[in-house]
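Peer 1: Prediction below, plus the sequence it came from.
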Amino acid sequence: MAGYLLLSLIMFIIFISMMVSLASFSKKTAVEVKQNSVLTLKLDQAIPDRTSENPLGDMDFFSMKSNKVMGLDHLLKTIDNAANNDKIKGIFLDLTDIPSGMATIEEVRNALLQFKKSGKFIISYSDDYTQRAYYLATVADKVYLNPQGCVGIKGLAAELMFFKGTLEKLDIQTQIIRHGKFKSAVEPYILDKMSQANREQYQKLLDVLWQQMVDGIATQRKIATEDLNLMADSLKIQLGEDAVKNKLVDKLLYRDEVLTELRAKLGVNEKDDINFISAAKFFKVKGKEKISIGKKKIALVYAIGQIGVGEGDEREIGSDKLSESIRLARNDSSVKAIVLRINSPGGSALASEVIWREVVWRKKLNPW
């Protein structure tokens, strides 16, 4: 009996803690943006396509704290709002690595380029730039680097693991059904090296991505694409001094020296604190409302994660749920078009067929 009461008490305490944490998480506190503020972007966590609406989805039940990460949708809106907020004077990119895909980084980069049209500054600093972080940093008016740091300009590569030999040693036979020589997902189980078709498509993908990065860096840093390719091929950038000499960064500075530069930009005294505000906090500030005129709408439908049968969730595409979302938009007379935003590695052929049918049916009813 005593053990049962003790267990009940513990469960009650845990329940109360969860409710208090949830209440504090959902409570909307007013955020004040001070004059002469600087928006800080770290981007040191993977950026999902959209911010989770589930208050418990990213909850750490050990610490009873939320690990909620801002999604790309909120991040882009935050950057746009910063451009239109008179109290925000610029953006500080505090970067090292950005654990997100190139498509996401490209969208953030484009948003920052748009932000610059407002006339506000962007300053970037890192102790050590990875290649992805540096690509984003090149949108900045000034790119600074720790004197002991470096810039990772080394090109792109792809590596695959092959399990055919392991499976043979374990006397495991694979039965594969595939169509087309470029359907290479199963190759690691039936080959011991890349097929020519797979090598061709990987090479094309890497070439396109690298050319996009090189062109973007060349445009912002006023460096010839030939020179950037030479830096990558020869691993020419080994030290911070190499990065300055080759115009990849503007100066080698320690963090306190960068803060001095920021104070000069803001016109404040050396001893004054800089009014930094994080993206998560600034998003809570109500931006200027964009009034929508008319009743015609464009529906934005997200398809994120692996494709499967059923309802799915925020991290997995469910054929039933996604089809229903498209169907609701199709039956809404005010919706004149649907944007289907897909970020998926693929998945079930059956589930894909169900979703495809709904999309095709939508086009037949109202071809764009």
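Peer 2: Nice, thanks for sending it over. Please read all numbers here as calculations on a predicted model, not as lab measurements. Residues are numbered from 1 along each chain as shown.
Peer 1: From now on I want contacts and neighbour counts done on CA atoms only, so please keep to that.
Peer 2: Fine.
Peer 1: okay, now Ala243: neighbour count?
Peer 2: The number of residues packed near Ala243 is 23, by other Cα atoms under 10 Å.
Peer 1: May I ask you to confirm that it belongs to a strand?
Peer 2: No: assignment of Ala243 by DSSP: H, G, I helix; E, B strand; the rest coil gives helix, placing it outside any strand.
Peer 1: right, and it touches Met231 too?
Peer 2: No: counting by Cα atoms under 8 Å, Ala243 does not reach Met231; the two are 9.9 Å apart.
Peer 1: so what sits against both of those two?
Peer 2: Ile237 (Cα atoms under 8 Å, 6 or more residues apart in numbering).
Peer 1: Near the residue nearest to Phe162 when sequence neighbours are not counted, how many other residues are there?
Peer 2: Once flanking residues are discounted, Phe162 sits nearest to Pro188: 4.1 Å by Cα to Cα, 6 or more residues apart in numbering. Pro188 has 16 neighbouring residues, counting by other Cα under 10 Å.
Peer 1: who's in contact with Pro188?
Peer 2: Pro188 touches Leu160, Met161, Phe162, Phe163, Lys164, counting by Cα under 8 Å, 6+ apart.
Peer 1: Which is the succeeding secondary structure element to the helix or strand encompassing Leu112?
Peer 2: Using DSSP states H and E, Leu112 maps to helix 102-116. Counting by DSSP H and E, the next helix or strand C-terminal to helix 102-116 is strand 121-126.
Peer 1: Arg178 - how many residues pack around it?
Peer 2: Count around Arg178 with other Cα under 10 Å applied: 10.
Peer 1: Could you check how far it is from Ser292?
Peer 2: From Arg178 across to Ser292, the span is 48 Å (Cα to Cα, to the nearest Å).
Peer 1: Do a quick rundown of the helices in the stretch 251-368 of the chain.
Peer 2: Taking DSSP state H, counting those that start in this stretch as the test, the helices found in the stretch 251-368 of the chain are 255-266, 279-283, 319-331, 349-365.
Peer 1: Second structure follows, compare the two:
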Amino acid sequence: MSIQGKAKGFWASVGTVVVGNMFSRLLSALLVVFLVVFVLMLRTCGEESLVEEDSYLVIDMTKEWSENTATQGNLGEVFAAEAIVGLHDMLRLIDSASNDERIAGIILRVGDCPNGYASIREVRQALERFQGKDKPIFAYGDIVTQRGYYLASVADRFSMNAEGYVLMRGFGAELTYFGELLQSKLKMDIQVFRPDDNAFKSAVEPFVQNQSSPENKAQYREILKGMYGVYAEDVAASRGIEASSLDNSFDKLSLRNPRALLSASLIDTVEPRFVFEEFILSSAGQDEDGVKEVSLGQYYNEVFSSSNTEEEDHIAIVYAQGSIIDGRGNRDDIGGDKFAEIFHDLRKDDQVKGVVLRINSGGGSALASEVM
């Protein structure tokens, strides 16, 4: 074969590879586009039936509520991934459900609730507003703790598994002191600088004492008394009992099982889960199998997916949750530098006419607070 023939064969091979590579990439791109369009079509077709008539909004009380909602981003929106609904949006969703004709009621899945009493009370008050629209709330639990019961006690019908677990012992505080360990056993010299008139500043007591001071006991007693007073008042009003009856039950430590709760009129019935679901169906006048349930994440996608995102004058909400620390911190911290930058950007934004700072923190760095 001549040199000219070999050259033609070489360039023909190169052209074939290049064309084949381009064709392969084009085919891959078209396939991705097709899949995205297909998923969007499926999602669009399913949006109308996401929340059906006579649906029940389900609130899982065993999940921890952050302040802000965590969405799944653009890819999550394409595949209709559920958002992890934060406390602020949960309150908005409950209020929205109270005016939504498709939502027949709310189901509370009771369990070991990890959230603080302040957050629980906000949700409880939203549920009371929901009841004010003549819509029922049903609660069922296999496990009921004191915090979980406080929220679930608002329900119109509260049921438990007969073999369920109950942990309700009243309000108290357990403090650990290791002054003797540090000073006598480990021979450490603990030096505390505290003015004489600051006896109620008790943060240093565990390092230098073996028991609580009278001042610390007094302030803890007042704090717990105030918390329990709100708890007992709200529970008694929802359950239609006297607060003194609840006091007596806690004093005797008698709330140990579902039967004890039933005897104290703190729940309505003891029954299996399927009987609970059958009651919901009958109360709604439905004969089909299964209760139509909608999770908070699904309802969030339904209610807020078409929110107006156009730039206009508005009030910004800044969520700050965690310990206040120096520097930028991470997602679970309140970093002084990071939030200072956020406030700086908001101050420069002409569309932002005000800022609401929603903070959930036990405190931290005074310097970081000053930077913010």
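Peer 2: Looks like it arrived, so ask away. Nothing here was measured: the structure is a model prediction, and the numbers come from that model.
Peer 1: What TM-score do the two superposed chains give?
Peer 2: Once superposed, chain against chain, the TM-score is 0.77 (TM-score structural alignment, normalised by the length of structure 1); 319 aligned residues with a Cα RMSD of 3.1 Å.
Peer 1: Just the ones of the contacts of Pro188 of structure 1 in strands?
Peer 2: Nothing among the contacts of Pro188 of structure 1 maps onto strands, per DSSP state E.
Peer 1: Burial check on the equivalent of Leu205 of structure 1 over in structure 2, number of neighbours?
Peer 2: In structure 2, the residue matched to Leu205 of structure 1 (TM-score structural alignment) is Ile223. Using other Cα under 10 Å, Ile223 of structure 2 has 13 neighbouring residues.
Peer 1: got the contact list for the spatially most central residue of structure 1?
Peer 2: Central residue of structure 1 (Cα atoms, centre = their mean): Ile47, 3.3 Å from the mean position. Neighbour list for Ile47 of structure 1: Val69, Met70, Gly71, Leu72, Pro99, Ser100, Thr104 [criterion: Cα under 8 Å, 6+ apart].
Peer 1: What of Asn275 of structure 1?
Peer 2: If you count contacts by Cα under 8 Å, 6+ apart, then Asn275 of structure 1 has Lys34, Gln35, Asn36, Ser37, Val38 around it.
Peer 1: Per the alignment, the last one pairs with which residue of structure 2?
Peer 2: Structural alignment (TM-score structural alignment) places Val38 of structure 1 against Tyr56 in structure 2.
Peer 1: Wait, a strand at that match?
Peer 2: Yes: counting by three-state DSSP, Tyr56 of structure 2 is located in a strand.
Peer 1: That one reaches Ile106, doesn't it?
Peer 2: Yes: using Cα under 8 Å, Tyr56 of structure 2 is in contact with Ile106, at 5.2 Å.
Peer 1: Which residues are in contact with Leu300 of structure 1?
Peer 2: Ile338, Val339, Leu340, Arg341.
Peer 1: Quick check: the aligned residue for it in structure 2?
Peer 2: Under the alignment (TM-score structural alignment), Leu300 of structure 1 pairs with Ile317 in structure 2.
Peer 1: and if you look at Gln173 of structure 1?
Peer 2: Aligned partner of Gln173 of structure 1 by TM-score structural alignment: Asp189.
Peer 1: Touching, its match and Gln183? I think so.
Peer 2: Yes: look at Asp189 of structure 2 against Gln183 with Cα under 8 Å: they come within range, at 6.2 Å.
Peer 1: More neighbours: the two, which one.
Peer 2: Gln183 (15 against 10).
Peer 1: thought that one was touching Ile190?
Peer 2: Yes: applying Cα under 8 Å, one finds Gln183 of structure 2 in contact with Ile190, separated by 7.1 Å.
Peer 1: Quick check: neighbours shared by the two?
Peer 2: What both Gln183 of structure 2 and Ile190 touch, as defined by Cα under 8 Å, 6+ apart, is the set Val208.
Peer 1: how many neighbours does the residue mapped onto Lys77 of structure 1 from structure 2 have?
Peer 2: Structural alignment (TM-score structural alignment) places Lys77 of structure 1 against Arg92 in structure 2. Number of residues near Arg92 of structure 2 (other Cα under 10 Å) recorded here: 13.
Peer 1: which stretch of helix or strand covers Arg92 of structure 2?
Peer 2: helix 87-98.
Peer 1: so how much does that helix differ from structure 1 once superposed?
Peer 2: Mean deviation of helix 87-98 of structure 2 relative to structure 1 after superposition (mean Cα distance after the TM-score superposition for structure 1): 2.1 Å.
Peer 1: That helix packs against which elements?
Peer 2: helix 117-131, helix 296-304 (3 or more Cα pairs under 8 Å, 6 or more residues apart in numbering; DSSP states H and E).
Peer 1: Could you look up the SS state of the match of Leu205 of structure 1?
Peer 2: helix.
Peer 1: Distance check, it against Phe343 of structure 2.
Peer 2: 34 Å.
Peer 1: now the angle between helix 117-131 and the helix holding Arg92 of structure 2, please.
Peer 2: Angle of helix 87-98 of structure 2 versus helix 117-131, following axes from the mean of the first three to the mean of the last three Cα atoms, to 10 degrees, is 10 degrees.
Peer 1: Could you list the buried residues of helix 87-98 of structure 2?
Peer 2: Neighbour-count burial for helix 87-98 of structure 2, counted by 16 or more other Cα atoms under 10 Å, picks out Leu87, His88, Asp89, Met90, Leu91, Leu93, Ile94, Asp95, Ala97, Ser98.
Peer 1: How about stretch 212-226 of structure 1?
Peer 2: Within stretch 212-226 of structure 1, judged by 16+ other Cα under 10 Å, the buried ones are Met213, Val214, Gly216, Ile217, Ala218, Gln220, Arg221, Ile223, Thr225.
Peer 1: do the same with stretch 323-332 of structure 2
Peer 2: So, applying 16+ other Cα under 10 Å, buried residues of stretch 323-332 of structure 2: Ser323, Ile324, Ile325, Asp326, Arg328, Gly329.
Peer 1: and the residues you listed, which two are the farthest apart?
Peer 2: Ser323 and Arg328 (11.8 Å; Cα to Cα).
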